[in-house]
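Engineer: got a structure for you, letters missing:
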């Protein structure tokens, strides 16, 4: 999930459209209060934050986010018409992960967001145990069970499933999966497809939760 705080409605709609065209879930906010309220119930994978806001400076919002234990780890991309080196340095010093100035190219914005999502997935702390319905995943015991029956997976199948379960509903491109799990060494997208196919087969009905996103890649969906 990507959150966007941007008071210019046309820019907000453009970003939302661009993200959704890439099958990336996104939610937009026109003012800080709505964003803060939503952060109480959901933590996004990335926050796109405008600096020039009428009610409160984006710098102050960023500062508050980085001070909170609950939200401090959210990757933040600053979006602003401010183009001075001072403003960029200030934003980065306050904890922003990236900075892009208006006017911006949509393709560049998407590329920066995808890079942040990759870094976020790679650096995300791994839960020792994950339970989804009657499927259980244990990184400590290196085991997967369905109805308490152990499922034999190869190392890469196990890693793919773990990544998906850690990031449910998040779409991964084939290139992202190669970079995260194969480091792109001597591998190609067909390698990912083959592993996904065998993983689906081994998971039985749970394999149906691994959805193919046409033109993008795959995701693990909570609903069939």
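Structural biologist: That came through, no problem. As the structure is a prediction and not an experimental result, all values here were calculated from the model.
Engineer: can we go C-alpha only for contacts and neighbour counts from here?
Structural biologist: OK.
Engineer: what helices or strands is the lengthiest helix in the chain leaning on?
Structural biologist: The helix that spans the most residues within the chain, counting by DSSP state H, is helix 106-123. Applying 3 or more C-alpha pairs under 8 Å, 6 or more residues apart in numbering; DSSP states H and E, we find helix 106-123 packed against helix 9-21, strand 46-50.
Engineer: which one of these lies closest to residue 103?
Structural biologist: helix 9-21 (9.7 Å; C-alpha to C-alpha).
Engineer: Relative to the whole chain's centre, how far out is the helix or strand following the closest one?
Structural biologist: Note on helix 9-21: by DSSP states H and E, the next helix or strand toward the C-terminus is strand 26-29. Distance, stretch centre to chain centre, for strand 26-29: 14 Å (C-alpha atoms, centre = their mean, to the nearest Å).
Engineer: what's the answer for stretch 102-115, then?
Structural biologist: On C-alpha atoms, centre = their mean, the centre of stretch 102-115 falls 15 Å from the chain's centre.
Engineer: Then stretch 62-71?
Structural biologist: 18 Å.
Engineer: Please identify the buried residues of that stretch?
Structural biologist: Neighbour-count burial for stretch 62-71, counted by 16 or more other C-alpha atoms under 10 Å, picks out 62, 63, 65, 66, 71.
Engineer: Take these and lay them out in a markdown table including secondary structure.
Structural biologist: Conversion of those to a markdown table gives the following (DSSP: H, G, I helix; E, B strand; the rest coil):
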| residue | secondary structure |
| --- | --- |
| 62 | helix |
| 63 | helix |
| 65 | helix |
| 66 | helix |
| 71 | coil |
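Engineer: re the thing from before, of the helices and strands packed on helix 106-123, flag the one that's most buried.
Structural biologist: strand 46-50 (a mean of 24; mean count of other C-alpha atoms under 10 Å).
Engineer: Point out the other helices and strands that that strand packs with.
Structural biologist: Against strand 46-50 (3+ C-alpha pairs under 8 Å, 6+ apart) you get strand 2-5, helix 58-67, strand 76-80, helix 106-123.
Engineer: now the angle between strand 76-80 and it, please.
Structural biologist: 20 degrees (axes from the mean of the first three to the mean of the last three C-alpha atoms, to 10 degrees).
Engineer: Name the surrounding residues that touch strand 46-50.
Structural biologist: Applying C-alpha atoms under 8 Å, 6 or more residues apart in numbering, the set of residues contacting strand 46-50 from outside is 1-7, 58, 62, 74-80, 113, 116-117.
Engineer: Next up, a structure to set beside the first:
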């Protein structure tokens, strides 16, 4: 079966270029220019991946609103935002909504293609048993890409789940380098965005245990859980 990718982009030239770059026998693309018809499509079929611009027509946060609507379906569907808006506030807002990536325009079609291939392979791989964990109090449900800290759910994106899984499967105190974290996410995470995801991981734990301080930087090398 083909993967179902939803593309929401109001620039018809960019829309056409992205479709040409991504479409194949393995990928079917539903294309929309505005939020409302894309949102209506959710009621008929949910995508395996959502790619969306943020500004859609007159809606300056149309892509964000679309992603919020998608989250209501309680499915771990990855989201990639494409936007000319590159402030730290906008990037963090995109990740807070659940984006696994936030790509600047003009985008590299080759990079987008690689990220899409990796994400679909990651999220559609055969279901596995819940992962083992060296970390006491942390449980991972690989089947549903969910993590639980002291029996309470952590609010994580798919990317952050994969990064956390790398910590869970590494003996306590061992250094996890940047390359291992990139590999754990199938190359979705770039070196310069790793720290942003680590900050989000820490904050997810702090929402449950405010005193959380287990993920430590190892200067020039990576991170360790201790």
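Structural biologist: Sure, I can see it. Predicted, not measured: the structure shown is a model, and the values here were computed from it.
Engineer: After superposing, what score do the chains get?
Structural biologist: Scored against TM-score structural alignment, normalised by the length of structure 1, the superposed chains reach a TM-score of 0.51; 126 aligned residues with a C-alpha RMSD of 2.5 Å.
Engineer: Return the most buried member of the helices and strands packed on strand 46-50 of structure 1.
Structural biologist: Mean neighbour counts for these (mean count of other C-alpha under 10 Å) peak at strand 76-80, with a mean of 24.
Engineer: superposed on structure 2, where does that one end up, distance-wise?
Structural biologist: Overlaying structure 2 shows strand 76-80 of structure 1 at a mean distance of 0.6 Å from the equivalent residues (mean C-alpha distance after the TM-score superposition for structure 1).
Engineer: hang on, isn't residue 219 of structure 1 packed against residue 210?
Structural biologist: Yes - counting by C-alpha atoms under 8 Å, residue 210 is a contact partner of residue 219 of structure 1 at 5.6 Å.
Engineer: got a list of what residue 176 of structure 1 touches?
Structural biologist: residue 118.
Engineer: Check the gap between it and residue 111 of structure 1 for me.
Structural biologist: 12 Å (C-alpha to C-alpha, to the nearest Å).
Engineer: Residue 164 of structure 1 matches what in structure 2?
Structural biologist: Matched to structure 2 by TM-score structural alignment, residue 164 of structure 1 sits unpaired.
Engineer: nearest residue to residue 164 of structure 1 other than its sequence neighbours?
Structural biologist: With C-alpha to C-alpha, 6 or more residues apart in numbering as the criterion, residue 164 of structure 1 has its nearest non-adjacent residue at 5.5 Å, and that residue is residue 220.
Engineer: so how far is residue 137 of structure 1 from whichever residue in structure 1 pairs up with residue 125 of structure 2?
Structural biologist: Counting by TM-score structural alignment, residue 125 of structure 2 lines up with residue 122 in structure 1. For residue 122 of structure 1, the distance to residue 137 of structure 1 (C-alpha to C-alpha) stands at 18 Å.
Engineer: Tell me the residue in structure 1 that is farthest from the middle.
Structural biologist: Distance from the C-alpha centroid of structure 1, by C-alpha atoms, centre = their mean, peaks at residue 149 (31.0 Å).
Engineer: follow-up on the earlier one: adding distance to residue 29 of structure 1, write the helices and strands packed on strand 46-50 of structure 1 out as TSV.
Structural biologist: Shown next, in TSV, are those (distance: least, C-alpha to C-alpha, whole Å):
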stretch	distance to residue 29 of structure 1
strand 2-5	5
helix 58-67	13
strand 76-80	14
helix 106-123	18
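Engineer: Could you export the helices and strands packed on helix 106-123 of structure 1 as CSV, including distance to residue 28 of structure 1?
Structural biologist: Shown next, in CSV, are these (distance: least, C-alpha to C-alpha, whole Å):
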stretch, distance to residue 28 of structure 1
helix 9-21, 7
strand 46-50, 9
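Engineer: for these, which one sits closest to residue 130 of structure 1?
Structural biologist: strand 46-50 (22.4 Å).
Engineer: what span of structure 2 lines up against the closest one?
Structural biologist: The aligned range for strand 46-50 of structure 1 is 49-53, by TM-score structural alignment.
Engineer: try stretch 131-150 of structure 1
Structural biologist: Stretch 131-150 of structure 1 covers no residues of structure 2 once aligned (TM-score structural alignment).
Engineer: Structure 2: which residue goes with residue 94 of structure 1?
Structural biologist: By TM-score structural alignment, residue 94 of structure 1 lines up with residue 97.
Engineer: doesn't residue 66 make contact with that match?
Structural biologist: No - counting by C-alpha under 8 Å, residue 97 of structure 2 stays clear of residue 66, with 10.0 Å between them.
Engineer: Would you mind measuring from the residue most central in space within structure 2 to residue 146 of structure 2?
Structural biologist: With distances taken as C-alpha atoms, centre = their mean, residue 100 lies nearest the centre of structure 2, 1.9 Å away. In this view, residue 100 of structure 2 and residue 146 of structure 2 are 15 Å apart by C-alpha to C-alpha.
Engineer: Please apply the same query to residue 37 of structure 2.
Structural biologist: For residue 37 of structure 2 relative to residue 146 of structure 2 (C-alpha to C-alpha), the value is 30 Å.
Engineer: of these two, who's got more company?
Structural biologist: residue 146 (19 against 12; other C-alpha atoms under 10 Å).
Engineer: do you know how far the residue nearest to the more buried one when sequence neighbours are not counted is from residue 180 of structure 2?
Structural biologist: In this structure, residue 146 of structure 2 finds its nearest non-sequential neighbour in residue 140, 6.1 Å apart by C-alpha to C-alpha, 6+ apart. Relative to residue 180 of structure 2, residue 140 of structure 2 is positioned 19 Å away (C-alpha to C-alpha).
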